[in-house]
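quick one, structure for this:
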Amino acid sequence: MGATGDGNARSGPVGEGPWYCVQCLQGRLQEALHGTQRWSDEERERGLRAEQVEGDGEAAWGLPGSGVKRVTNRATLWYVPLSADNVNSVVNVPPLQYSSPEQEEEGRKRYEAQKLNRSESKQRNGTIIFPTINVDRKSKEPCTVGYSQSSLIHLVGPSDCTLHNFLQGGVTMKLMDEVAGIVAARHCKTNIVTASVDAINFHQKIEKGSVINVSGRMIFTSNKSMEIEVVVDVDHVLKSPQESAHSVTAFFTYVSLGKDGTALPIPTLKFETEDEKKRFEEGRVRYLQAKARRTAEATKKCQ
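Next up, the predicted model:
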């Protein structure tokens, strides 16, 4: 799983649509989802500054000179070590020395959870999202899947790749987040920000020179959040045609924010097919599960 964003700190007055920075806003999203948090006058006047902090995949923001930081992003990333001589060969991981049995058990639980998630994600690989090109949105009803569905096409160049000429995961995540943001903006017609990403799964390596289709569609909407499915398909233009399969898959959750930083209601998603209705109900299950996890984590911290 990866955290989105370009990792750069940007500052500017809050409330000017384009100046909203994903990392600056992340710390307020959960509060904004419940409508309990507003931007203070001090924050509007002085702006926000995002700062990267060292740690286990965390980033924090804080007001300049305030000495106070809040965690904005937290993620667990899983990597697979490959042989330096043969990139198709997976090598063993050296054992890790744990500080306690509890730490090892918590890590094992996360491992099993991501393993199950990858298995379920592979099962969904038969689902196809056809790239949208030159869509006549005037002929489509707003707030439907077809109205907001979006795609982009990207040629994988040298600057996108690792030393072994495979597309970097961070580049892929950035493109996926951009597409998800376009889908969310078209659905809401407001300022939107990323709230969370549910397990970005990389199913196969993407080689330099490939053309990737990044496609996103609205899956589920609650009162104050929306889930968008994004998939990456690969076209090996220099090779013979192969059976299409999703190379990368993920679910992005977005929220819509007003100029004062509070969450705005999300327009209800309208169904046009039974498949869309089925995917909506599946999204509702994921939404309720995520909500239950947040409640359990908050309860654990209070103990």
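
hey, let's count contacts and neighbours off CA atoms from now on
Will do.

any idea how far stretch 258-274 is from the chain center?
18 Å (CA atoms, centre = their mean, to the nearest Å).

what residues of it count as buried?
For stretch 258-274, a neighbour-count test (16 or more other CA atoms under 10 Å) marks 261-270 as buried.

please enumerate the helices of the chain.
Per DSSP state H, the chain carries helices over the ranges 22-33, 41-46, 101-123, 145-148, 169-188, 274-302.

may I see the buried residues of the last one?
Neighbour counts using 16+ other CA under 10 Å place 276-277, 280, 283-284, 286-287 of helix 274-302 among the buried residues.

this one as well, want them side by side:
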Amino acid sequence: MTDQVPPPESDIPGKPTSASRTTLSHIMTVSDTNLLGTVHGGVIMKLVDDAAGAVAGRHSGGPAVTASMDEMVFLVPVRVGDLVHVRAQVNWTGRSSMEVGVRVMAERWNESTPATQVGSAYLVFAAVDAEGRPRAVPPVIPESERDKRRYQEAQIRRTHRLARRRAIKELRARRAAEGIDDHR
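Predicted coordinates:
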């Protein structure tokens, strides 16, 4: 892997990472809790998907759908009364797909202490047209050294996703050729 970000391979003009970066904030209430009394992970995941979807739509200039969520990590519990900030940006783009990185921060609604990171995730979105078919997206243009690192890390995650998918397909094909029926 090189230290340079490759030039865009698209006729569509690129967009800088800052063009679609966004933060979604939400205060957690009792209706967001799980049986342990902390905020349900699914509530956080929905906020993550909402913020990432907004970023993907902004970057691609139209509808984009969630294709996958990688590495959703919960670092510490979120509590009722926490003000949660979900920060998202496009890290990498392909022809019609985008990786969006998300960082989840939380702070007490009534205290002046700094927000702390409580989670993170990487999501892949596919830009779609009115009929639901893939459509081209603008290349992302990393602006800072941090953006360049995120771009390179996103390429590594993509390589791993594709290799994992290929290995699973090969395993299933081998098992089917051996007459093993896994569909019961």
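
now the TM-score, please.
Once superposed, the chains reach a TM-score of 0.82 (TM-score structural alignment, normalised by the length of structure 2), with 162 aligned residues with a CA RMSD of 1.7 Å.

rewinding a little: make TSV out of the buried residues of stretch 258-274 of structure 1 and add distance to Phe252 of structure 1.
Formatted as TSV, the buried residues of stretch 258-274 of structure 1 follow (distance: CA to CA, whole Å):
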residue	distance to Phe252 of structure 1
Gly261	20
Thr262	20
Ala263	17
Leu264	18
Pro265	18
Ile266	15
Pro267	17
Thr268	17
Leu269	16
Lys270	19
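
follow-up on the earlier one: let me have the helices of structure 1 in JSON lines, extended by distance to Ser244 of structure 1.
Formatted as JSON lines, those follow (distance: least, CA to CA, whole Å):
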{"stretch": "helix 22-33", "distance to Ser244 of structure 1": "33"}
{"stretch": "helix 41-46", "distance to Ser244 of structure 1": "48"}
{"stretch": "helix 101-123", "distance to Ser244 of structure 1": "13"}
{"stretch": "helix 145-148", "distance to Ser244 of structure 1": "22"}
{"stretch": "helix 169-188", "distance to Ser244 of structure 1": "18"}
{"stretch": "helix 274-302", "distance to Ser244 of structure 1": "20"}
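
state the distance from the counterpart of Phe271 of structure 1 in structure 2 to Thr93 of structure 2.
When structure 2 is aligned by TM-score structural alignment, Phe271 of structure 1 is paired with Pro142. To Thr93 of structure 2, Pro142 of structure 2 is 11 Å away according to CA to CA, to the nearest Å.

can you find the partner of Tyr251 of structure 1 in structure 2?
One correction, residue 251 of structure 1 is Phe, not Tyr. Per TM-score structural alignment, Phe251 of structure 1 is aligned with Tyr122.

isn't its match up against Met98?
No. The pair Tyr122 of structure 2 and Met98 does not pass the contact test of CA atoms under 8 Å, sitting 10.2 Å apart.

of these two, which one has the most company?
Met98 (29 against 25; other CA atoms under 10 Å).

any idea how far the residue nearest to the spatial centre of structure 2 is from Asn91 of structure 2?
By CA atoms, centre = their mean, the mean C-alpha position of structure 2 lies nearest to Leu123, the distance being 2.3 Å. Going from Leu123 of structure 2 to Asn91 of structure 2 by CA to CA gives 10 Å.

find the residues that touch each one of these two.
With contacts taken as CA atoms under 8 Å, 6 or more residues apart in numbering, the residues that reach both Leu123 of structure 2 and Asn91 are 99-101.

for the residues you listed, pick the one with the most neighbours.
Glu99 (29 neighbours).

what residue in structure 1 is paired with that one?
When structure 1 is aligned by TM-score structural alignment, Glu99 of structure 2 is paired with Glu227.

would you confirm that its match contacts Phe251?
Yes. Between Glu227 of structure 1 and Phe251 a contact is recorded at 6.4 Å, counting by CA under 8 Å.

mutual contacts of those two, please.
The contact sets of Glu227 of structure 1 and Phe251 do not overlap (CA under 8 Å, 6+ apart).

Provide the aligned range in structure 1 for stretch 69-89 of structure 2.
Against structure 1, stretch 69-89 of structure 2 falls on residues 197-217 (TM-score structural alignment).

return the distance of that stretch from the chain's centre.
Put simply, stretch 197-217 of structure 1 sits 13 Å off its chain's centre (CA atoms, centre = their mean).

tell me who's in contact with Ala115 of structure 2.
By CA under 8 Å, 6+ apart, the residues touching Ala115 of structure 2 are 105-108.

what number of residues lie near the closest residue in space to it that isn't next to it in sequence?
Excluding its sequence neighbours, the residue lying closest to Ala115 of structure 2 (CA to CA, 6 or more residues apart in numbering) is Glu107, at 4.4 Å. When neighbours are counted by other CA under 10 Å, Glu107 of structure 2 registers 21.
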